[in-house]
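In: fold the following for me, if possible:
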Amino acid sequence: MLQTVQRAAQVLRLFTPEQAEWGVTEVAAALGLPKSGAHSLLSTLASEGLLQRIPGGRYRLGWSLFEHSQTLLETTDFLLIARRVMEQLVAGWGETTHLAVLIDGQVLYVEKLQGDRALEIVLSRVGKRLPAHCSGVGKVLLAHRPWEEVLAIVKRQGLPSLTPNTITSIDRLRIELEEVRLQGFAYDQEEVMVDLCCAAAPIRDETGEVIAALSLSVPAYRFYPYRQRLTTAVIEAAQHVSMQLGYYVETPEWTRPKRSGSRSAAWATRA
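Out: This is a model prediction of the structure:
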């Protein structure tokens, strides 16, 4: 039974935006299964609505998965809370904000809101996965995992270079993750996309475990002059989410009285 469930999960993971359709022979080859076993798995998943059979004997993801994904989105506390904070960040800064989690050693973007002066970032659409070592959110998430787990991820996935600035050395990655863990935030300095930078910070649950990462992505020419303000905004926004999840943050900056008397949070103020 356990092996069958694992095989079913492996089949579902084959379907990506790059290859949204699969045939029996292709699935059998990809997973090292006999064609009869692959056919049985695909047929069963289709009968349960997790896949749909299309002309030519091929398969696509089924609409039942969409239904389940909506349930997940509507019942995940940190996502609901974070979305409200992200809306304030976007309204105040006009940039793009991301929310991400770590899945199978990769960054999975679960929410993205784009501001009125933001760059178009195709690589980080909702549901997209990226290597974790090159993004701000990915560094935050990796920094709070055991180093042995990070090594296993790197051994499995490598350190692919997306730009000339991407970290490709395991020693450099170790040093940077140690800094991220100590300082409480991470930067992506044109490591995923040239001319794009971001600051990211961790979101913690009531036990203090890092369950997600929040970021602001900014064109490089706007990022460097306002890096400190952007960093502070992201850290305090992430703390705001964490506190609503039950995590105790001692005297966070955003709760302190503001000299201007403005009602808006400091982290939601445009530079």
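
In: contacts, neighbours, all on C-alpha from now
Out: Fine.

In: ranges for the strands of the stretch 51-200 of the chain?
Out: Using DSSP state E, counting those that start in this stretch, the strands assigned to the stretch 51-200 of the chain run over residues 51-54, 58-61, 96-103, 106-113, 129-131, 186-189, 196-204.

In: list the contacts of the shortest one.
Out: This means strand 129-131. With CA atoms under 8 Å, 6 or more residues apart in numbering as the test, strand 129-131 has contacts from 105-109, 123-124, 138, 159-160.

In: drop the exposed ones from the residues you listed and show what's left.
Out: Using 16 or more other CA atoms under 10 Å as the burial test, the contacts of strand 129-131 include 105-109, 124, 138, 159 as buried.

In: single out the most deeply packed of the strands of the stretch 51-200 of the chain.
Out: strand 196-204 (a mean of 28; mean count of other CA atoms under 10 Å).

In: ok, now which residue in this structure is the farthest from the centroid?
Out: Most distant from the centre of the chain: residue 36, at 36.4 Å, with distances by CA atoms, centre = their mean.

In: residue 150 contacts residue 141, correct?
Out: No - applying CA atoms under 8 Å as the test, residue 150 and residue 141 come out as separate, 10.1 Å apart.

In: now render the strands of the stretch 51-200 of the chain as CSV, adding distance to residue 74.
Out: Formatted as CSV, these follow (distance: least, CA to CA, whole Å):
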stretch, distance to residue 74
strand 51-54, 22
strand 58-61, 21
strand 96-103, 15
strand 106-113, 12
strand 129-131, 21
strand 186-189, 28
strand 196-204, 18
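
In: out of these, which is closest to residue 71?
Out: strand 106-113 (13.4 Å; CA to CA).

In: list the helices and strands that closest one packs on?
Out: For strand 106-113, the packing partners by 3 or more CA pairs under 8 Å, 6 or more residues apart in numbering; DSSP states H and E come out as helix 77-93, strand 96-103, strand 129-131, helix 136-143.

In: next, the second sequence, to be compared with the first:
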Amino acid sequence: MPTTSLQTVERALGVLLSYSETRTEWGVTELAEAFGLSTSTAQRLLAALAEQGFLRVVPYSHRYRLGPALWRMAMLWERTGGLAALADPVLTELAATTRRTAVFAIPDGGHVRVVAAVDGSSGPPRSHLFRGALYPAHAGAASRAYFAFLDRVERRALLDDRPFGRFSDQTPADLAALETEFDNTARLGYALSEGEYDTRTRALGLPVRMGTRPVASVSMIEDVASQPDDALLDHLVALEAAAGQLSAALMTRVTRAAAPSAG
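Out: Take a look at the predicted model:
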């Protein structure tokens, strides 16, 4: 591929990867300044991405936001393995090392949804598959490991006025009790639960972050009947390593490609 064409591809990818929660749109002039481009080059680049559906033009302001082609590609990525394929090797190593079931979950409204899980040799016993399961924010370490590290205002917006189903006597009964659990989790740096969602199991969870923001959780689950009370905490270091590996897998390509470059 000619050098000029390769530079164009790299610029286009850099523009797409520069979008974030704090950078939701670009104007032509500010993009040109940030990437060290001429205004005409920035205009052509943005227009070409919009023509293919990767960006869309905001009416009246003529600024560019992410477009529907990215949604289509994200759906295709998920149908062909997606996050599960990314997480499976990490979870397989964690389950083999600790003998506990390893679970990776992502936020889904007021729940987390399991996208990957690998059974440990010591259980826990279960009659259903973890993958695809929804865990509510108020019950269990897998969900608390994510929600406890969210900004409090954002968390309350998701959880206010939601019903709190009781799965056992250990399930927090209301938002005040849950916020206490969230505060304790944030202070400790990890989530530990027993019998909140399933009376037969105990779980230990950590947030998976992109930068400082939690985007998922990774947790280990064990059978209460066959394991001592403090057994999970013996594997906290292994869980921390898995959380770090998952964060790195999510961040690597963005970190390398997102920064504007001159030229």
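
In: my read is that residue 39 of the first structure contacts residue 24, right?
Out: Yes - counting by CA under 8 Å, residue 24 is a contact partner of residue 39 of the first structure at 5.6 Å.

In: between these two, who's got more neighbours?
Out: Neighbours were tallied for residue 39 of the first structure and for residue 24 using other CA atoms under 10 Å; the higher tally belongs to residue 24 (22 against 17).

In: nearest to residue 245 of the first structure, out of the strands of the stretch 51-200 of the first structure?
Out: Closest approach to residue 245 of the first structure among those is made by strand 196-204 (7.6 Å; CA to CA).

In: ok, and what's touching that closest one?
Out: 135-137, 140-141, 184-191, 210-220, 223, 227, 230-231, 234-235, 238-239, 241-242, 245, 247.

In: what range in the second structure matches that strand?
Out: Taken onto the second structure by TM-score structural alignment, strand 196-204 of the first structure occupies residues 201-209 there.

In: ditto for stretch 97-104 of the first structure
Out: So stretch 97-104 of the first structure sits over residues 102-109 in the second structure, by TM-score structural alignment.

In: which other residues reach that stretch?
Out: 87, 91-92, 94-95, 112-120, 130, 142-143, 146, 158, 215-221.

In: next one: stretch 227-245 of the second structure
Out: Outside of stretch 227-245 of the second structure, the residues within contact range by CA under 8 Å, 6+ apart are 90-91, 94, 97-98, 203-208, 217-220, 222.

In: can you rerun that using 7 Å?
Out: Contact with stretch 227-245 of the second structure is made by 90, 94, 98, 204, 206-208, 218, as judged by CA atoms under 7 Å, 6 or more residues apart in numbering.

In: now do it: distance to the chain's middle.
Out: For stretch 227-245 of the second structure, the separation from the chain centroid amounts to 19 Å (computed by CA atoms, centre = their mean, to the nearest Å).

In: buried ones in that stretch?
Out: 232, 235-236, 238-240, 242-244.

In: same check on stretch 175-183 of the first structure?
Out: Going by neighbour count (16+ other CA under 10 Å), the buried part of stretch 175-183 of the first structure is 176-178, 180-181.

In: cross-reference the residues you listed with the helices and report the matches.
Out: 176-178, 180-181 (DSSP state H).

In: export these to JSON lines and append columns for distance to residue 5 of the first structure.
Out: Below are these laid out as JSON lines (distance: CA to CA, whole Å):
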{"residue": "176", "distance to residue 5 of the first structure": "38"}
{"residue": "177", "distance to residue 5 of the first structure": "35"}
{"residue": "178", "distance to residue 5 of the first structure": "37"}
{"residue": "180", "distance to residue 5 of the first structure": "37"}
{"residue": "181", "distance to residue 5 of the first structure": "36"}
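
In: roughly how far apart are residue 82 of the first structure and residue 9 of the first structure?
Out: For residue 82 of the first structure, the distance to residue 9 of the first structure equals 28 Å [CA to CA, to the nearest Å].

In: okay, these two: which has more neighbours?
Out: residue 82 (25 against 11).

In: for the spatially closest residue to that one that is not a sequence neighbour, give its distance to residue 106 of the first structure.
Out: Spatial nearest neighbour of residue 82 of the first structure, excluding adjacent residues (CA to CA, 6 or more residues apart in numbering): residue 241 at 5.8 Å. For residue 241 of the first structure, the distance to residue 106 of the first structure equals 22 Å [CA to CA].
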